[in-house]
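Colleague: here you go, sequence then predicted model.
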Amino acid sequence: MNGTMINSFSGIKTHQFGLDSLANNIANVNTLGYRENQPQFESLFASSMDSLNANSAINNDYNYGVTKASNAISTRSGSYKNSDGELDVAYEGKGWFVVGENKEGSFVIKDDGYESKQKTYFTRDGSFLRDGEGYIVNSSGHYMYGVDLGKISNNVFTTSNNSDEDFAKLGTGELKPLQIPQDLYFKPVLTTKVDLSINLNKKQNTTNATQVYSLPNGSFDEERFLNADLNGFSANGETLDATTFDKLLITLRHNGHNQDIELRYGRDFRTFNELKNALLERAGLGLDLTRLPDGSISKAGLKLSNATYSTKDISISGNLAEKLGIAGRNDSFASGIDSAYSPSKTYSRGDIINAQGIVFAYTGESGNSNPLEDSTNWEVLDTSALGEWQERTSYQVGELINHQGNVYKRIESSGNSNPLEGGWEQVLPSARNLPQEFTEGTNYAPKTIVSYQGRLYERISEGNSNPREDKIGWRALDTHSFESAYLEVPSYQSNVEVYDESGAKFLLQSHYYLLNSADVTTNPRVNERWEVRTQLFNQDGTIALGEASTHEIAFDENNNPITQPITIAFGDGEITYNIAGSADRRSANRLYQDSQILQTEQDGRSEGHLQDLRIDRDGIIFLSFTNGAFEAMGRVGISAFVNDQGLKKVGGNLFEMSEIVSGGDTYISSGKPLLGWSGQHLRFGSVLYKHLETSNVDVGSALTDLIVMQRGYSMNAKAFTTGDDLIKEAINLKR
């Protein structure tokens, strides 16, 4: 046989191999995860033709035929298409899914090698599903290997409550079959910790102050209320905002002259008690709460009444008065002591009369002397209705005024001279005696006047009964009053469900009440304080369990929360409750956002059942349950190799590692398997959930190569025929 036939025969066989390989690629053009083969050739052998010219500088090598060199696989990625399969995944990058034949097997990737209990395969076909036992398998029944966090046992999912531990396990290289039963049950988890992030808007959700300032027996805590800061209250649904609306202006009129008394929040008062003292001292006004006929308080409001013996002409104004709803005027703000002096009347001890605006009490036994002239039998009780002398004011002859502790009478023509400089006559000492406060159990004589709960009472007969209860022994004097709108407190209520060991739900309820919004006197850092009352209830919130806990949350000048966690007794244990915020969001007091729960984090859960699952780009498998739990259960196994060409096809879209022997040593042709992730994240690519990778065959190139390979085959066949014809011709020459 001549060389032509030998060479062309090897060419025919080799191109047949190429055609077979290309035909196989085209046949698998729609095979998921298929890796294209790339046939490669090499010359069969060569020799040197020394007979031509051994000493020539020209190469005289001669090749004999061609043979198959390799049938390499293409490692480029295929196309990715959307899929509806529950567990369909695709891998984008360098690496392979890991599958095995045995559900009891494992595949451990180490830094110095690997361990495998059975045959392990690698594939890019990500069309996985669950079998009857819930194991994740491919269409051939091979089990998906991955990291199992060990949270599933006997169809029960148990949370670890330790994300750091989960992340550590997800970074390991111990791969085993993954199982997700369809009837997976989430085991209830006892709540031991609740972190709550809330926004508290002081301009919303007001509650009447009686609900906030109440004692355990349900009665109103007057002392605590009166010592509260005004700036923590609202009226008519709007916050008082006393730092801005801070003015109370009281105008007293005396004989046509005005006396203005200005009281300001932050300067003259902050609490209701401080306001009460300022009103009494500066304007002779009493401050009390609005009450029902029996003296109890149904809704908290303020009542301003005349606390002196004198009748006043008064008006109240100012932005704070308008906010409170007490702005207005009363021309005869009476005490009820309106008996004017009469020279023809005989008076006895204890009688109280009004003479030219001055209130007197008769101290003698009996008589009718003029109180302005008889200081022996008359006691001056109150001269405040006369008003104080004022500069640049013209006074009429006979007019009385107070000045530096004495009462003066204008005796010369009208003018505005100082009483100490002439034109005035000193009449008697000034005085402002207030009716005594009623004291329970004290025996009072007839005609005694007392002040009780913002109202004046006169004793009719001797005794020690309560003025409000004893309608016969006491006479209520006819007093006028200014009554404010009902006072409210900005509030909010939060509810968080917590769970016991059996998964039963309970309600952790907190009520928030604004204490004040400018407590700079006690803590310069604080600009808003809220009282919080927290208590555990049954699921419906109708039955209280245990005692309520009272704590606070405040906000500094940068609106950062200031509070401390508290513990709430729960069953045999307790719940650590923190309202400063969750890990992602702090509590706030933003006015542009409604009062609401921003975020809740807790370690407890009720029972639940598997609802859905999801796989993220790092291959971590998350399970969603009907109780709202969303937790990782493991991750898809990914392995990479230094030399993907060293993997061997075994059919069914599977590859396996193979060994080669060199110099007496055995090596893995693909290189040892490499773990596809470092910690939580993948190193060489990413997983695409609900996608599948198609074949990586380039159809256009495959058809072109098929034509080229066909032409090569035909040309080699022609060469073989030519060689055959030459041999026949040589044989014919011999004949």
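Modeller: In hand now; what should we look at?

Colleague: from here on, contacts and neighbour counts on C-alpha atoms
Modeller: Fine.

Colleague: now name the helix or strand holding Lys276.
Modeller: Assigning secondary structure by DSSP states H and E places Lys276 in helix 272-283.

Colleague: flag every buried residue along that helix.
Modeller: The neighbour-count check on helix 272-283 (16 or more other C-alpha atoms under 10 Å) flags 272-280, 283 as buried.

Colleague: who are the packing partners of the helix or strand following that helix?
Modeller: As assigned by DSSP H and E, the chain's next helix or strand after helix 272-283 is strand 285-289. In terms of contacts (3 or more C-alpha pairs under 8 Å, 6 or more residues apart in numbering; DSSP states H and E), strand 285-289 is packed against helix 272-283, strand 302-306.

Colleague: one more structure, for comparison:
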Amino acid sequence: MNSSFYNSISGIVNNQFSMDVVANDIANVNTTGYKSSTAEISSLFSSVLSSTTASTNDLGMGASSQTTALNMAQGSLETTDRTFDLALEDEGWFGVLGADGSTYYTRAGSFSLDANSNLVDTNGNYLLVTLGNNVTTTTLDEETLEGFGTVDTTLQAYSITQLDDVALGEVGDQTSVTLPELLYYPAVATTEASYAANLDPTVTVDTVNLDLDAADYPATVTASSSQTVTLSGTVSNTTAALDPQEGDTIILTLTDADGLSQTVNATLDENLEWTLSDYDVSGLNTTSDLTVSSAVLQTSQEVANEEHFTMTVIGSDGDKDILDMTFTKVVPQGEEGTTWNAVVNIYSYYEDYDSTKTYDTSLYYVDESTNKVYEIVDTQTGALTFNSDGSLASNTIPTLDNGGTTLTLDLGETDSFDGMISSTSIDKTNIADYNGSLEGYLTGYGVDENGNIIASFSNGESSAIAKIAVYHFQNDQGLTQVSSTLFSESANSGDAIFYTDADGNTTSGTAIATSTLEASNVDLATALTELIIVQKAFSASSKGITASDEMLQNAINMKQ
């Protein structure tokens, strides 16, 4: 009968243990990232009563509390308005560095910046990350500091090198991260620029005036005594004349020794020759020979089309410069395609136009439409040749010198239509693209779904600065609970590991939700039900003691 006392006592003790576990879960129903527990109770050894039958009878010796089992089910995700409230959308753990130098693991992702701009949790533990090592100290002048709203040159400033993603590395390579307030994105000069457009090859015919070759007209002419002149010539040596025709006009300017001039006209005959006979020049000083100061052929022929494009590039000083491109079609146009001569300039703003100054055109370009003067950084020439279908056949434009930085101009792949084309039947939108960036000032930090801590800047650029480590374990339930939300690894959990992708690169293995917290996974309805059950079991165990006491008393009374 004594065993019934001890069995009931063990029931009271173990139900009290279960009560503590359930009560702790209920107390943490609103604790971020909390994982509920289940009390595990096991039966103690039992004695075996012998029997003449084949069966045996076990006499239990009570129960014993063994341990608590963690419920690793994910809690609901709740949106917040804080950037560094983070939640893991699948299994895994954030790592934090405690004040004692030990690493702990948690699902509670409520992080913020402390007074030293370190990313910490609510207990002051440092969030563990892999650094991108792309932030260095720098010195900024007052003009640059004004972009941050300060002129205090004693403040420590930092500069960043652009980085799209931080490799997670190996377990153990992680450390805390400091997110500086004065983070500067230096200007980056353009090294690559591309342009796509259609150079319209439509044949255009117009009336043009072409200077005659010197061999096609006399240099001087002697007037007769009647003050008339006779002279003749041809256009056979004038290569600029593509298709001279009978009836085209020759315009001559005769100049005398006194500087007076007279214009006379002649007409091409069927042999493309011209003659001017007994033309009255009495208005000129004919005492000496007259000079043919100008001889022009006026004819109709194909004229060169010209296309002009501009785009922005970033100069070596960080300012926006202009990449100016002029394409002039070579005439006459060939039957198998077209060729366009190109002149490409890089212009950097110098000053507003000053009419009192004389600008060297070899060094400066004056834009009369805007009254602005630009320094000519570099000029290069070349040619684009196109196939009969309009695709690019060749490009001889060399690289440009962007103030000490080599700039490659991409106008498309050969035998393709991805860049410049020359077609009358294809519509193509002008598309410009370039790399490089203006200087930028930090506007804020954020976290992407891959765990990269991203710094954003006023120039529209952004860069990863570190990656938040997400740790995994072979047996999550084997972790040792240090506090309501902190755990440490144990022999039962195994060492922390990182997952790897198909290429063998370490990866977080789960997405990270920003401005989101994982709520406690305690099911309050279940916990309250368990509370009632434990309470009833506790009461029943206590009844077992009183009942055993009464039975023992009755047995004693029977002997009296």
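Modeller: Structure received. Just so you know, these numbers come straight off a predicted model, no measurement behind them.

Colleague: using the three-state scheme, assign Met61 of the second structure.
Modeller: Here Met61 of the second structure takes the coil state, with states given by DSSP: H, G, I helix; E, B strand; the rest coil.

Colleague: which position in the first structure pairs with it?
Modeller: Under the alignment (TM-score structural alignment), Met61 of the second structure pairs with Tyr64 in the first structure.

Colleague: what residues are up against that match?
Modeller: The contact partners of Tyr64 of the first structure, by C-alpha atoms under 8 Å, 6 or more residues apart in numbering, come to 3, 6-7, 43-46.

Colleague: the same query, at a cut-off of 6 Å, please.
Modeller: Listed by C-alpha atoms under 6 Å, 6 or more residues apart in numbering, the contact partners of Tyr64 of the first structure are 44-46.

Colleague: contacts only, for Gly652 of the first structure.
Modeller: Contacts of Gly652 of the first structure by C-alpha under 6 Å, 6+ apart: none found.

Colleague: with Arg475 of the first structure instead?
Modeller: Applying C-alpha under 6 Å, 6+ apart, we find Arg475 of the first structure in contact with 457-458.

Colleague: what about the helices in the first structure?
Modeller: Counting by DSSP state H, the first structure has these helices, from start to end: 3-27, 50-53, 163-170, 209-212, 222-226, 272-283, 319-324, 699-734.

Colleague: the longest one aligns to what range in the second structure?
Modeller: Under TM-score structural alignment, helix 699-734 of the first structure corresponds to residues 524-559 of the second structure.

Colleague: likewise the fourth one?
Modeller: Residues of the second structure matching helix 209-212 of the first structure are absent, with TM-score structural alignment as the criterion.

Colleague: helices or strands next to that helix in the packing?
Modeller: strand 487-499 (3 or more C-alpha pairs under 6 Å, 6 or more residues apart in numbering; DSSP states H and E).

Colleague: how far does the strand it packs on sit from its chain's centre?
Modeller: Strand 487-499 of the first structure sits 14 Å away from the centroid of its parent chain (C-alpha atoms, centre = their mean, to the nearest Å).

Colleague: can you pull the buried residues of it?
Modeller: For strand 487-499 of the first structure, a neighbour-count test (16+ other C-alpha under 10 Å) marks 487-499 as buried.

Colleague: which of the helices of the first structure sits closest to Ala307 of the first structure?
Modeller: Taking C-alpha to C-alpha, helix 272-283 is the member of the helices of the first structure nearest to Ala307 of the first structure, at 7.2 Å.

Colleague: any idea how far Ser10 of the first structure is from whatever residue of the first structure lines up with Thr291 of the second structure?
Modeller: Aligning on TM-score structural alignment places Thr291 of the second structure opposite Ser465 in the first structure. Going from Ser465 of the first structure to Ser10 of the first structure by C-alpha to C-alpha, to the nearest Å gives 132 Å.
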